[in-house]
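Peer 1: how would this look folded up:
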Amino acid sequence: MQATDFKIVVIGGSAGSFSVVSAILASIHPQFKIPIVLCLHRLKHVRSGLVEGLSLKSVIKVLEPNDKEKLQYNHVYLAPANYHLFLELDGTIALSTEESFNHSRPSIDYTLSSAAYVYREKALGILLTGANKDGAYGMKDIAGKKGFTIVQDPATCDIDTMPRSALQLFDPNLILSPKEIVQFLNTLPH
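Peer 2: Predicted coordinates for the structure are as follows:
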């Protein structure tokens, strides 16, 4: 697998992940080519604030996508509050209000699993700190399709339930601290 082969980066996180995602977006190369999709657990009825907060730190444009929006390089797409986000075969985003999964909407598992299905070995999945098991099976799906998987080192997590759940299911390609995740992403094309 060549780093230049990645077509999508999907990052999932929950409790404690805002600071990690902020650090990643503040330190990533400004010309980062691969679309980044963020699926973070959020409050259902708070529709604003997260994009603005991430945008203040990010060197790349951060937005909440509309249904059927086409992915573009050098953009960060944040799953909207109370919507599942799926990646589609035609390179667009699909939003859904289906029932919660793993007590979550958006569900990290749904987003990661759709990335595995669409991008297969060209998907890069990253699972960060969090307080439940959402994301573990989605990461396993990416690994099963020969995609590349990174799990945040549980020792660096505010709450390590999410990464530990993934580590019980499969062996990721890398287990990294937030700083090492940034270093890895900056080895990718820009």
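Peer 1: CA only for contacts and neighbour counts going forward, please
Peer 2: OK.
Peer 1: any idea how many residues pack against Thr92?
Peer 2: Thr92: 16 surrounding residues under other CA atoms under 10 Å.
Peer 1: ok, now which ones touch the closest residue in space to it that isn't next to it in sequence?
Peer 2: Closest residue in space to Thr92, ignoring its immediate chain neighbours: Lys70 at 4.2 Å, by CA to CA, 6 or more residues apart in numbering. Lys70 sits next to Gly91, Thr92, Ile93 when contact means CA atoms under 8 Å, 6 or more residues apart in numbering.
Peer 1: this one next, for a side-by-side:
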Amino acid sequence: MYSDSSRPAPAESFGIVAIASSAGGITALSKVLGGLPADLPVPVLVVQHLDPRHETILAEVLGRRAKLPVRLAESGEQTEPGVVYIAPPNYHLLVGPEGVLSLSSSELVHFVRPSADLLFESVAGAYGPRAIACVLTGSGSDGSMGVSAVKSRGGTVLVQDPEEAEFKGMPQAAVRTGAVDFVLPLDEIADVIRSLVEVRKS
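Peer 2: Below is the predicted model:
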């Protein structure tokens, strides 16, 4: 479904996809990442709220379901097209203008670290209209300020349909901003991401 704010994509190619999820997110991320092609021409950054007290095997779990390589992000790392970077537990994930990642242990945002808002805001600042932000299932409102930032810089925002999300909080909060271009069933999100990056690069 297109929102009223949808507009034709400009000619400049997309440079990055940022995805955020919380409760119910591993299943949703598996579906989205599993639907993206191995030759995706942009990097993918992921914030999934995780228990900070434990090591995570999220990259390994998602990597078994994705055609793309999936790994935990490292500070100072240069992003590469077709690679998925996961925010490590208890670190905010940020990206700079040249696609260089940074990790921060600064204060919690909306009681969480990593924060979707901080990731999306950094993506908006670094990539402007070349950014795609996507909010999946999760409780709370993390990501809503960030999607507004992405939209204000000319980027494109996708949200899982709250009515079918396992946890509606994050998708509903994002939709309420009025900054959303697409509200989609989970099964359609990967196809829309793929079509956006492929249409704009051609």
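Peer 1: superposing both, give me the TM-score.
Peer 2: Here the TM-score for the pair of chains, by TM-score structural alignment, normalised by the length of structure 1, is 0.96; 190 aligned residues with a CA RMSD of 1.4 Å.
Peer 1: related to what we said a few turns ago, what's the match for the residue nearest to Thr92 of structure 1 in structure 2?
Peer 2: Using TM-score structural alignment, the equivalent of Lys70 of structure 1 in structure 2 is Gln78.
Peer 1: what of Pro80 of structure 1?
Peer 2: Looks like Pro80 of structure 1 aligns to Pro88 there (TM-score structural alignment).
Peer 1: now do the contacts for its match.
Peer 2: Contacts for Pro88 of structure 2 (CA under 8 Å, 6+ apart) come out as Thr56, Leu72, Ala73, Pro114.
Peer 1: ok, 7 Å please
Peer 2: Pro88 of structure 2 sits next to Leu72, Ala73 when contact means CA atoms under 7 Å, 6 or more residues apart in numbering.
Peer 1: ok, the match of Lys70 of structure 1 to Val100 of structure 2 distance?
Peer 2: Going from Gln78 of structure 2 to Val100 of structure 2 by CA to CA, to the nearest Å gives 4 Å.
Peer 1: how close does Leu72 of structure 2 get to Gly146 of structure 2?
Peer 2: For Leu72 of structure 2, the distance to Gly146 of structure 2 - CA to CA - is 21 Å.
Peer 1: with neighbour numbers in mind, choose between these two.
Peer 2: The residue with more neighbours, out of Leu72 of structure 2 and Gly146, is Gly146; 25 against 17, by other CA under 10 Å.
Peer 1: map the more buried one across to structure 1 for me.
Peer 2: By TM-score structural alignment, Gly146 of structure 2 lines up with Gly138 in structure 1.
Peer 1: need the contacts of Lys70 of structure 1 in CSV (columns: secondary structure and distance to Ala23 of structure 1).
Peer 2: Formatted as CSV, the contacts of Lys70 of structure 1 follow (DSSP: H, G, I helix; E, B strand; the rest coil; distance: CA to CA, whole Å):
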residue, secondary structure, distance to Ala23 of structure 1
Gly91, coil, 27
Thr92, strand, 27
Ile93, strand, 25
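Peer 1: does the alignment partner in structure 2 of Phe32 of structure 1 count as helix, strand or coil?
Peer 2: Aligned by TM-score structural alignment, Phe32 of structure 1 pairs with Leu40 of structure 2. Classification of Leu40 of structure 2 using DSSP: H, G, I helix; E, B strand; the rest coil returns coil.
Peer 1: might one say that Leu40 of structure 2 is in contact with Val84?
Peer 2: No - if you go by CA atoms under 7 Å, Leu40 of structure 2 and Val84 don't touch, sitting 10.2 Å apart.
Peer 1: pick out whichever of those two has more residues nearby.
Peer 2: When neighbours are counted by other CA under 10 Å, Leu40 of structure 2 and Val84 differ, and Val84 comes out ahead with 25 against 17.
Peer 1: thanks a lot, see you next time.
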